[in-house]
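In: model this:
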Amino acid sequence: RSDPLLKIRTRSLSISPGKFIEARGATLYAGNVPVFYFPYYRRRLDQPPNHWSITPGYRSRYGMFFEGTYNWHLSDRLNGAARLDYRTLRGLAGGLDVNYDLSQAGQGDASVYILDDRDPQSGAGSRSGSTEFTTRTDRHRLSLYHSVNVHTNLTAKLLLQDQSDPFMNRDFFESDFRRNPQPASHIEIAKHWDNYSLSLLAQPQVDDFYQTVERLPELRATGLRQRLGSTPLFHESETSLGHFRFSPADDQLHLGEYEAFRADTHHQLLLPLTYFGWLNVTPHAGARLTHYDSRSGGDPALSQAGDVDRFVFNTGMELSFKASSTWADAQSSLLDVEGLRHIVQPMMNYVFVPEPSDRPWELPQFDRDLHSLRLRPIDFPDYNSIDTIDSRNVLRLGVRNRLQTKRLGEVDDVLNWELFTDWRLETAVHEARFNDVYSDLELKPRSWLLLGSELRYDPNERLLNESNHSISLLPNDRWSLTLGHRYLRDWSPDALKERYPYDPFFENLLDEDWRWGNNLVYSRVYYRLNEEWGFRMIHQFEASDGTMEEQSYSLYRDFSSVTSALRFRLRDHRSGKNDFSVSLMFSLKALPSLGLGDDSNRLETRLYR
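Out: Predicted structure coming up:
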C-alpha cells in the first residue's frame, strides 16, 4: 500500500542492500500523527526485526490490564520475548522467553514468568465461580526444555516445569492449562539401534500439589519385533527396572505414599503365517516375570509382604486380511469423485492370560489402568499397565473401511470408518460380556467438507455412552464453519469406582455432586469481510443444564504494516459472576501474533486438537 499505517520520515538515509538501513533524524508516524523521534535508527535487513505486541483490555478477574511483549531476535540461534504485564486487580508481572540453538550442544527453550498477585482469590469464588484458589501472592511458573544429540541415535532430553501453585496456568495461561492441566518434569536419555533401544527415565515430583508416580530412575530396554535367525519365528521383548514412588498431592491426605523397587521383563514369540495368499494369521505366546522388593508406606499389608515375584503367561492369535476393489470409471462432479477404490480390512485378535501368580490388589500400583474414553490395548507389549495385569480371555473384533478417490491429482479418503468391540469369553467382577462398541467415522464428500462421528455404544445395557459429531466446511479463504455436538453419559460416582478400580481419582476423590457426563454443542464461524477485515465467533453450550458456557467474538483488521484484533469473551461458571473480557491486540504484520485468516477453522473432527 502507498499509505501504510506506520512509516518513518528521515533527514538522511543510508542503505546497504540485504544487510541494514541507517537513518538520522527519523520520526515514526502512525498515519499522519508523529509518535516517536529517533536521532539515530538502524535496522538489520538480514534477520527478523525486533518488535512489540501490545494487548490492552479488561477482564472481570483481572480488572483493566495491559500485556506487552517485546519480541527480540539476536541471531538465528538466539531469540525470544520479554513480557511486561499489568493488571489493576492483580498487579505487575513480567517474564522472559528464550529460544536457543547451541549447535552440537543442543537446542531448547526456557521461560520464566513472575508476579506479585494482589488478589489471588480473584481466580475463584464470586468472580470466577470456581471454589479452588491459592492464597499465595508470590506466584511464578518456570519451564525449561533442552534436547541434544550426544551421538548418532543417542539423545538426551530435559523437561522441567515448575509452578508456584496448581492454579497458575489456569489463571494466567489458559491455553496451556487446557492442553495439559498437570505438567510433569523428566529427564530422558535414549539410545536406538536397528532392532533395539535403551532408555533411562527420571521423573521426580517437582510440585508437591500434583499427584506423581516418581521414577527414580527407570531403565528400559526394548527389543523390536525381529526374526530369530533363519527360523520363521519372531521375537520381541521389553525389560525395565527402577525405583518407583507413588507421591499423592499434598492435599490428598486420604492417600498414602508408597514405594518399591520393581524389575519387569516380558518376552514374546510370534509366528506370522499367510494362507491362500491373503489371510494373515499370527499366533503368539509370551511370558512375564516381575519382581517387587520390600515395599514401604501405603497399605500395611503390602508393606509387610516382603519380596514378591509375579509370573504372567500370555498367548493368543491375530487374524486379518485386506481386500480391495476399484471402479476406475466412477465419476461425480457433485461429490468431487474421479475413480473409486474400496479397501476393507476385517481383523480379529484373541488374547488369553491365565490368572497371574499375584493379583493386582496384592501389588503396589505404579503403572495402572487409568480412565480413558478410547478402546485400550488388550495384548502385550501395547498394554503397558504392568501392575494391573490380571486374567484375561477376550476376543477383539473389528473392521476398517476406506473409500478413496483422486482429487487434484492426489489420493484422498472419501470415507474412513473403523468399528471395534471386545467379546469377553470370561468376565471379571463388574465386567459385562461385551465391551462397548466403538465407531470412528470420517466422511469427506468434498475436499472442503468433512463430517466426523465418534460413537461408543453399550450393547449390554443398550445405552449410548458417548457420541461426538462434527461438520467442518472450508470452501475458500473467505469463510469457514465448524458445528459439533459432544455427548458423554453421566455415570454415578459408584459406577465409576467399579469401572476404574485401580484409579485413585475415582476410588477416593468423588463426591455425590461430581458430574462426569456432558451434552455439549459448539460452533466456530469465521468470515473474511474483505482484504482488511475478518470476523470470528465461538459458542459452547451445555444442554444438560442450559448453560452457555463460553461465547467469544473477534474482529480482525489488517493495517498493511500492523494487524490488530478486538476480542470479546464471556464465560459462565454456573455460580458467582460471569468471567467477561475484552481486549485489543496489536502486532507487526511482518511478524504477526495472529494474521488475518490464521484464526479460521480447519478441517477437523475433534473439539480440541
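
In: from here on, contacts and neighbour counts on C-alpha atoms
Out: OK.

In: need the contact list for the most centrally placed residue in the chain.
Out: Averaging the C-alpha coordinates of the chain gives a centre point, and the residue nearest to it by CA atoms, centre = their mean is Arg179 (5.2 Å). Remark: with contacts taken as CA atoms under 8 Å, 6 or more residues apart in numbering, Arg179 is in contact with nothing.

In: how near is it to Phe173?
Out: As for Arg179, its distance to Phe173 is 10 Å (criterion: CA to CA, to the nearest Å).

In: report the buried residues of stretch 465-482.
Out: Of the residues in stretch 465-482, those scored as buried under the neighbour-count criterion (16 or more other CA atoms under 10 Å) are 465-474, 479-482.

In: of these, which pair is most distant in space?
Out: Asn465 and Trp479 (34.0 Å; CA to CA).

In: show me what contacts His51?
Out: If a contact means CA under 8 Å, 6+ apart, then His51 has 70-72, 587-588 as its contacts.

In: among the residues you listed, who's most crowded?
Out: Sorting these by how many neighbours each has (other CA atoms under 10 Å) puts Leu588 first, at 23 neighbours.

In: tell me where the stretch 101-250 of the chain has strands.
Out: With DSSP state E, counting those that start in this stretch as the criterion, the stretch 101-250 of the chain has strands at 107-116, 138-151, 154-163, 186-192, 196-203, 212-227, 234-247.

In: no wait, the stretch 451-600 of the chain
Out: Counting by DSSP E, counting those that start in this stretch, one finds strands in the stretch 451-600 of the chain at the ranges 463-473, 479-488, 518-528, 533-542, 547-558, 562-571, 579-588.

In: now show me the structure for the sequence below, then we'll compare the two:
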Amino acid sequence: MLSLRPILFILLPALLGLAGAQELNTLIKGAEATANSVEIESLQTTYDQTLGVFRAVGSVVVKYGETTVYCDRAEYHQGTGDIFASGNVTIYRPGNLSRGDEAVYNINTGEITATELETGANSFFLSLGEVTLPSENVDVIRAQSAFLTTDDSETPNWRIKARKIVVYPDRYVAFHGATAYVGKVPVFYFPYFVQPVNSELGYMVMPGYSDAWGAFSLNQYGFMIGEHTLAKAKLDYRSARGVAGGINLESMRFRGQPNFGRVQFYYAQDQTPNVTPGGRPRNQLIDSDRYRLNFQHRVYLPGPEESSLYLDVDINKLSDQFFYLDFFPGEFRYDPQPDNLVNLVKYHPRGTLSLLGRFELNDFYRTDERSPELALDLTRQPIFNGGLFLEGTTSFSVLAEDLAGFETLNIQDSITKAKADVNFLQSQEARATDEQLSVSLLRAQQQDLLLQLERTIDNRSYNRFDIFQQLVRPMQFADWLNVVPRVGAGYTHYSAVTARGLDGQLLESVDSLERPSLHAGVDLSFKLSRAYPGVRNRKIGLDQLRHILQPYSRFSYLAADDLSQSLPAIDRLAPTTKDRPLDVTRFTATDALRNWNIVRVGMYNRLLTKRNGGTFPWFDLNSFVDIYGKDPEFSREVSNLFNELRWNPLPWLTASVDSQLPLSGEYGFSEVNSYLTFQPKPNFNFSLGQFFLEDHPFFFDSNTTRLSTYTRVNDNWGFGTAHFYEAETDSLRLQQYTIHRDLSSWTAALGAQIRDNLGNDEFGLVFSLTLKAFPRVGTPTDLLNPTSNRFGGF
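Out: Sure thing, here's the model as predicted:
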C-alpha cells in the first residue's frame, strides 16, 4: 500500500528543483494533514503540487474512514475533497456497495454522483441511470432510468423498472412510469406507484379456502396518518359469511408493545351468524350486524415522556360472545374473554399504588366489576438497617359480579323444565297406589333441584378492605445453611354483602364480616457441588461439568377463618393443575383464604458446563412434594410429586418434561407434559410434544400427541407437516401440510389443513408468497402466512 507520506519522499528530488526550502516546508505540512485521513494504493501514483491533485493508475484502492473506492484510475482533489474514479468502479460504505463505470465521491459530504450506477443496501439492489447518492443522513435520493429488485443475481427473477424514482430512506420509494417484470416478462404498468419500506404499509392480500369461511380474500392497506400513527384499512370477503371490513390505528410511539397505543374497529354483515365454524346451528340467536371495537392505550402523566405515573386503558366492546371465534379465531384461542378496565398506576422502586376500575361492557361474559379498587403493593425492602425486610399488600375494593347472559337463560330454561317435572309428578302421585313411595321420592328430589335453581345467585356484591404485611429475615449459618423465617398478619373486612337470585329476590344479606389472619413460615436450603473438569463430550455439548445439588423445604402455616358459608365469594379459587402458592402475598384468591398447614420438600439438581466463554445450564431438575397438616382445598395428606425437567445439551436439541404423579389415591391425578425439538440432519428437523392428563377432579382426561416436521428436499423445495392426535377419542384432531418453494428472493408456500371438530371435518387451503431477502418490505403481491396476527389467524 502506498500512503501519501511515502509519496512525498518519492517526489522529493523533483520538488527540490522547483521550490525553495520555505515552500517545501509548507507543502510537506499540508500533505501530512491529508495523509492522516486518505490512503491511496496503486501501481503508479503522482502528485501535482500546483493543482493539489493526486493521480493514481492501475489497481487503485482509495481509503477514507470507513469508505473504500476500488477502480482502474482515480484523481483526488485536495481542495474540494472530490475523488474522481473511472473504470470498474466499486465504492464500499458500511451497509452499501455501489458499482459503475464512472463516479465522483466527495469525502467531505459523503455524496456519490454517477451515471449507470448499481448499488444496494438492506437487501435492496438498484440500477440507476443518473443519480446522486447523498451521505447517510439524507432526506431524499433521486434517480433517472432505474430499476429495483431484492434478487442479487445477474438475471433477477423480478424487478421494477422506472423512468424515475425518488427514495425517502426508511419511509418509502416513489416510482414514476414503473413496469413490474417477472423474469423478462412485463406483468404490470404503474404510471405512479409508492412502495413503503415498512412491511405493514402498502397493500397486502391473503387468499384461501376453509370450511368455516368458504373461499376468502383478506385485504389490507397500510398508510401513515402524520408521523406517529399507522393506519391499516381492511376489506375482507368470506363466501360463507359475506363482506366485512374495518380499520386499525396504531401509535408508532408504542412499537413493539402490542397492548398499548391501538384502536381497532371491524364490522361484518354476517350472512350466517347462527352457524358455528363447524357448520352446526347455534342454540342462541345472533344478530347479523356483528362488530368489535377495541382500544388499548397507556398515557404517561403529565407526558408525553415516560414517567412513573401513567393511565392504562383496555376497552373491548363486542357484538356477541362468538365474534372472535367466527372472525378472529387466533385471538379467540389467545384471549376468549377480553377484559374492560381503566387503571391509574404510580410506580416506585419500593412499591406500586394503583386505582383500578373494571366494568361489564359485554353482558354475555361473566365479569367481576371493581368500581373501584385501590391497592398498594410493597416490594420487599429493608427496615431498621438490621437485615429485616418488609413486604405486603393493602387494598380497598367495591366488588360485584353478575352471571353471563347465556348462563341466566340456561338456568331459567332448567327452572321451567324442573317446574314441569314437579307438576307432572304431583299429578301422578295423586293416582299412584303401590308406587306412591317412589313417585313421592322423585317429586321431592325435583323440588329440591327446583329450589337450588331458584336460589342460584345471579348477582353478588360487597365492599372489601384487605391488608396483609409480612416480615422476612434472610440468614445464613455456618456459611452453608440458608434460613429465611417469615411472619405476617392480615385483616379483611367485608361490608354491604348481598346476593340476589335470578328474579332479583334477596337471597343473602350481611352488614359486616371480618377475617383476621396470621401467617408464619420458614425456608431452609443449602447447596452441595462438585466439579468434573475431565468430562468432555462435544457430541452432547459437554465441556467440563459441575453438579449442584440443592435440597430445600418451605413450611407455611396460615390461621384464617373460613367464610365460604356466609360470603358469596368473587375472588375465589379456579380449577387448575398447577400447585398453589404458599406465600400469602402472592395468593390472589383473597376470598378463599382459609386455614392451612403445609410443608413443601424438594430437591433442585443442576448440571452446568462451559459454553461461549461462560457458564451454561446443561440440565435442570426440580422435584418437590407438599405434605399437608391441613389442606385448604380437599382432605389430602400429601400432594402429587412434581417434577420440572429442562435439558439443553445442544442448540439443535432441547427437551422439557413437566410432570406430577399421585402419591395417594384420594384426589390424586396424573399429568405429564413433555416437549422435544431435534434436528438430526441439516435438512430435517422435528418437534414432538405429548400432553397427558388423567383422573383430574375437574378436567376431562386427555392424551394428546403433537408432531411437526420440516424437510428441505433440496435448495428450492421444502415440505412441512403438523399433526395432533388425541388418544382418548382415537381421533386425528389436526392435520397440516405445507409445500415451500424457494424462488431466490421469494418464498412461495401452499398449505392445507384438516381439522376434526367433534366429528365434523373442517378443511382449509392457503397460498402465501413473501419476500425472503427482505421480509420487512411489503410488495403489491404479498400473500401473507395465514397464522399472521395481522389478519387474526386462520
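
In: quick one on the thing from earlier: out of the strands of the stretch 451-600 of structure 1, nearest to Ala30 of structure 1?
Out: Smallest distance to Ala30 of structure 1 across those (CA to CA): 10.3 Å, for strand 562-571.

In: so Glu726 of structure 2 makes contact with Thr705?
Out: Yes: using CA atoms under 8 Å as the test, Glu726 of structure 2 is close enough to Thr705 to be in contact (6.6 Å).

In: give the contact list for Tyr41 of structure 1.
Out: Neighbouring residues of Tyr41 of structure 1 by CA under 8 Å, 6+ apart: 22-24, 26.

In: residue range for the strand or helix carrying Tyr604 of structure 2 in structure 1?
Out: Of the helices and strands defined by DSSP states H and E, Tyr604 of structure 2 is found in strand 596-611. Following TM-score structural alignment, the aligned partner range for strand 596-611 of structure 2 in structure 1 is 392-407.

In: and if you look at stretch 98-105 of structure 2?
Out: Here stretch 98-105 of structure 2 fails to align to any part of structure 1, judged by TM-score structural alignment.

In: quick one: that stretch to chain centroid distance?
Out: For stretch 98-105 of structure 2, the gap between its own C-alpha mean and the chain's C-alpha mean amounts to 44 Å (CA atoms, centre = their mean, to the nearest Å).

In: same question, stretch 448-461 of structure 1
Out: Mean-position distance between stretch 448-461 of structure 1 and its chain equals 21 Å (CA atoms, centre = their mean).

In: for stretch 18-35 of structure 1, same thing?
Out: 44 Å.

In: likewise stretch 433-444 of structure 1?
Out: 22 Å.

In: I'd say Val308 of structure 1 and Arg295 touch.
Out: No: using CA under 8 Å as the test, Val308 of structure 1 is too far from Arg295 to be in contact (9.7 Å).

In: which one's more surrounded, those two?
Out: Ranked by neighbour count (other CA under 10 Å), Val308 of structure 1 and Arg295 place Arg295 first, with 24 against 17.

In: just give the closest residue to the residue mapped onto the more buried one from structure 2, not the sequence neighbours.
Out: Arg295 of structure 1 maps onto Val497 of structure 2 when the alignment is built from TM-score structural alignment. Counting by CA to CA, 6 or more residues apart in numbering, Tyr462 is the residue found nearest to Val497 of structure 2 once chain neighbours are left out, at 4.4 Å.

In: am I right that that neighbour sits in a strand?
Out: Yes: counting by DSSP: H, G, I helix; E, B strand; the rest coil, Tyr462 of structure 2 is part of a strand.

In: identify the residues contacting it.
Out: Contacts were defined as CA under 8 Å, 6+ apart; by that measure Tyr462 of structure 2 touches 398-400, 494-498.

In: just the buried members of these?
Out: Once neighbours are counted (16+ other CA under 10 Å), the buried part of these comes down to 398-400, 494-495, 497-498.

In: columns distance to Leu11 of structure 2 on top of the residues you listed, output as TSV?
Out: Compiled in TSV, the buried ones among the contacts of Tyr462 of structure 2 are given as follows (distance: CA to CA, whole Å):
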residue	distance to Leu11 of structure 2
Val398	92
Leu399	92
Ala400	94
Tyr494	98
Ser495	100
Val497	102
Thr498	103
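
In: quick one: buried residues of stretch 579-596 of structure 1?
Out: Residues of stretch 579-596 of structure 1 classed as buried under the neighbour-count rule (16+ other CA under 10 Å) are 579-589, 591-596.

In: try stretch 377-391 of structure 1
Out: Across stretch 377-391 of structure 1, burial judged by 16+ other CA under 10 Å covers 378-381, 386-391.

In: what's the answer for stretch 33-49 of structure 2, then?
Out: The neighbour-count criterion (16+ other CA under 10 Å) identifies 35, 38-42, 45, 47 as the buried residues of stretch 33-49 of structure 2.

In: now swap in stretch 328-342 of structure 2 and tell me
Out: Of the residues in stretch 328-342 of structure 2, those buried under the neighbour-count criterion (16+ other CA under 10 Å) are 328-332, 336-342.

In: need those in a markdown table with distance to Ala559 of structure 2, can you?
Out: Converted to a markdown table, the buried residues of stretch 328-342 of structure 2 look like this (distance: CA to CA, whole Å):
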| residue | distance to Ala559 of structure 2 |
| --- | --- |
| Phe328 | 47 |
| Pro329 | 45 |
| Gly330 | 44 |
| Glu331 | 42 |
| Phe332 | 41 |
| Pro336 | 37 |
| Gln337 | 35 |
| Pro338 | 36 |
| Asp339 | 34 |
| Asn340 | 35 |
| Leu341 | 33 |
| Val342 | 34 |
